[in-house]
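>>> no sequence on this one, just coordinates:
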């Protein structure tokens, strides 16, 4: 951790939707999702879900937020990562999601309507995963990695430079009641110097 990067205490965040259970194990936070929790707005499916469990703290211009976690992602659409929220209709989530029989790395970006992009990463199953969201100017840059591998660029997305945004660890379990994710790190530091 660089000198300018600091750990965020779990107690500094506020939940968008309270999880089924939350407990601390040493420095880690264990979060159990409520069945049917999810975040989505309209596109293709015709429904709005705003029941994600996201623990949020301020994400200002020029900063990057990072979370590290592990979990048994095996139920359809089990997901965890980072949630960035401006409002009910302006938000993004990025991380891993179990879909179509495999662990996927992806993001949903919502400006009134949600989109979704994923790519399979079955080799990441069972490993510590880190998702990093960097805010600079009118954009957020999302990167992710497994273990100590190099970060992969996941998404570059628009974010109104004047917007007040919050971000932090997120977990959803659209199809089951017993998904528990172990978050081991939540940090805030300087924004990434470059996009690529």
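Perfect, thanks for sending it. No experiment lies behind these values; they were computed from the predicted model shown.
>>> hey, let's count contacts and neighbours off CA atoms from now on
Will do.
>>> shouldn't residue 86 be in contact with residue 165?
Yes - contact criterion Cα atoms under 8 Å: residue 86 and residue 165 qualify, at 4.7 Å.
>>> ok, those two, which is more surrounded?
Neighbour count, other Cα atoms under 10 Å: between residue 86 and residue 165, residue 165 has more, with 21 against 17.
>>> tell me the contacts of that one?
Contacts for residue 165 were tallied using Cα atoms under 8 Å, 6 or more residues apart in numbering; they are 58-60, 84-86.
>>> okay, pairing it with this:
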């Protein structure tokens, strides 16, 4: 994350020894059109430039308190092509959430059965395919999402957090790793 570039730099953040701590600004979000009809590109994202294929992972620690509080990982080609995935507070509980945007956003959620205050996210992009995984312990990585994703000579990937309904979510990102794309079998959870 040391060479990351901010999209919507938060007013309050620190980066020391590979640990990024962020406090969200008010009314921050990433969303394009679907259902709500609006477009927002105001969330906090620290993007690290990649090559045409990669795997990135990071640890996320936060205490989600209000509707739509969210933190996780983002992969971005441009403002119309991106994915964000992590924990999002919805319907009164922490949900495993992903939004894939190709012109317009979709939204997929499911209950997260582990401790939402500390988890890991992994994103792999290779040959037009995106694979998103989650881990409760940093060792076992079940699949969250497998989807087509635009092929590009490079991407930006890194930590993302938003609070559409408030300000003040404090998030700690650590253990960021950027590596060649893992060519593992779909059911290899390591």
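It's in. Everything numeric in this text was worked out from a predicted model, so none of it was measured.
>>> follow-up on the earlier one: ok, and the contacts of residue 165 of the first structure in the second structure?
Checked against the second structure using both residues aligned by TM-score structural alignment, their matches' Cα atoms under 8 Å, those keep these contacts: 58-60, 84-86.
>>> tell me the one of those nearest residue 142 of the first structure?
Nearest to residue 142 of the first structure, judged by Cα to Cα, of these is residue 84 at 10.6 Å.
>>> alignment lookup: that closest one to the second structure.
Taking TM-score structural alignment, residue 84 of the first structure has residue 75 as its aligned residue in the second structure.
>>> ok, residue 93 of the first structure next?
Superposed on the second structure with TM-score structural alignment, residue 93 of the first structure falls opposite residue 84.
>>> so its match: helix, strand or coil?
Secondary structure assignment for residue 84 of the second structure (DSSP: H, G, I helix; E, B strand; the rest coil): strand.
>>> quickly note the distance from it to residue 16 of the second structure.
24 Å (Cα to Cα, to the nearest Å).
>>> out of those two, which sits in the busier spot?
Legend: neighbour count by other Cα under 10 Å for residue 84 of the second structure and residue 16, higher for residue 84 (28 against 9).
>>> gap between that one and residue 17 of the second structure?
Plainly put, residue 84 of the second structure is 25 Å away from residue 17 of the second structure if you go by Cα to Cα.
>>> counterpart of residue 108 of the first structure over in the second structure?
Aligned partner of residue 108 of the first structure by TM-score structural alignment: residue 99.
>>> aligned to residue 125 of the first structure, what sits in the second structure?
Counting by TM-score structural alignment, residue 125 of the first structure lines up with residue 116 in the second structure.
>>> for its match, what are its contacts?
Contacts of residue 116 of the second structure were listed using Cα under 8 Å, 6+ apart, and they are 61-63, 87, 94.
>>> right, I'll call it a day here.
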